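Colleague: what's the 3D shape of this:
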Amino acid sequence: MNRERGASSLALVLLLLVLGSLMLQGLNQMQRRQVAMVNDETLALRNTAQAHSTLQWGKTVSWPDGVDVQCRAYSGGSRACLRLLDHGAILLMADSNGIQLWQSGARQINGIVFSPHGWSDFCPLQEKALCQMP
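Modeller: Down below sits the predicted model:
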């Protein structure tokens, strides 16, 4: 009879080990998914910050007159482009790894004056083709 008690105790301990192992595997998978989500979010925030930086840098660049679309490379593989529109309006575009930002403005005698309303994360023009980076 002593053997039977020992076998049932051993079976209970093994069952607890199996259940604990399954729970730990599930928690590990959940943690890996969350770490991947945090990494994706970090990359998106980094690219957004780089796009903002590129847009601000594009405001300080001396863009020559007479060219319909002109682009300049910025650090980290990002670019800023200036597009001349009708009636002296301009559109400054910034791109950093797929994150795009726009800012409208106008060309005046003393240079380019950008909209006081700031940047936009969606195309401010009705014709979406004008918002595409060349």
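Colleague: C-alpha only now, for contacts and for neighbours.
Modeller: Will do.
Colleague: what segments of the chain are strands?
Modeller: Using DSSP state E, the strands of the chain run over residues 69-73, 79-84, 89-96, 99-108, 111-114.
Colleague: of those strands, which is nearest residue 57?
Modeller: Relative to residue 57, the nearest member of those by CA to CA is strand 79-84, separated by 8.1 Å.
Colleague: distance between the closest one and the chain's centre?
Modeller: The chain centre lies 20 Å from the centre of strand 79-84; the measure is CA atoms, centre = their mean, to the nearest Å.
Colleague: run this one through as well so I can compare:
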Amino acid sequence: MNRHHQQGSSSLAFVLLLFSLGMLILNGLQQQLHGQRTAVAGEVRYLKEYAAATSAMAWGGQQSWQGKKHWQCQQQTTGWRACLRITEDGKGIMAAQGVYPKESAPVTLWRWGTLSSGRWAAAPHGWADFCPLPEVDACLLPD
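Modeller: All right, here's what the predicted structure looks like:
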């Protein structure tokens, strides 16, 4: 009878060991899944903001503008906004932003172009990944 009791205890210990290892593996997988879920959510948020900024750029290109050497902005009812500034050499730079959560920095798209009779004409290869103006203060859009 003692031998059967020892076999049962060994089997129980082995089952508990397997159970513990399984729990550790599942916990590790759960942590990986949480990290990946957070990364995917960030990517989705960025893609939505980028799409909104692209829409704001297209919308801004359809608006009437004045040829001012300081930022002038127009905002659409959904929250998109486009801003235009004419540089000293007569070129125009448009910045566009979509709606974004207040806790994060907005995705801002920049594009060179020209302004003629109040109409914006974007340069075909005028996209910039960052503010192309040389002065940092010149890149600050009004609130």
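Colleague: and the TM-score between these chains?
Modeller: The TM-score (TM-score structural alignment, normalised by the length of the first structure) is 0.87; 134 aligned residues with a CA RMSD of 2.0 Å.
Colleague: could the strands of the first structure go into JSON lines alongside distance to residue 12 of the first structure?
Modeller: Below are the strands of the first structure laid out as JSON lines (distance: least, CA to CA, whole Å):
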{"stretch": "strand 69-73", "distance to residue 12 of the first structure": "66"}
{"stretch": "strand 79-84", "distance to residue 12 of the first structure": "64"}
{"stretch": "strand 89-96", "distance to residue 12 of the first structure": "57"}
{"stretch": "strand 99-108", "distance to residue 12 of the first structure": "56"}
{"stretch": "strand 111-114", "distance to residue 12 of the first structure": "73"}
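Colleague: in contact with the most centrally placed residue in the second structure, which residues are there?
Modeller: By CA atoms, centre = their mean, the second structure has its centre lying nearest to residue 46, at 2.5 Å. Going by CA atoms under 8 Å, 6 or more residues apart in numbering, residue 46 of the second structure touches residue 107.
Colleague: and it, what pairs with it in the first structure?
Modeller: The alignment partner of residue 46 of the second structure in the first structure, by TM-score structural alignment, is residue 44.
Colleague: what's the answer for residue 25 of the second structure, then?
Modeller: Residue 25 of the second structure maps onto residue 23 in the first structure, by TM-score structural alignment.
Colleague: its match - how many residues pack around it?
Modeller: 11 (other CA atoms under 10 Å).
Colleague: equivalent analysis for residue 32 of the first structure, please.
Modeller: 11.
Colleague: quick one: map it onto the second structure.
Modeller: That one, residue 32 of the first structure, aligns with residue 34 by TM-score structural alignment.
Colleague: now residue 74 of the first structure
Modeller: In the second structure, residue 74 of the first structure lands on residue 76 (TM-score structural alignment).
Colleague: check which residues of stretch 43-54 of the second structure are buried.
Modeller: 48-54 (16 or more other CA atoms under 10 Å).
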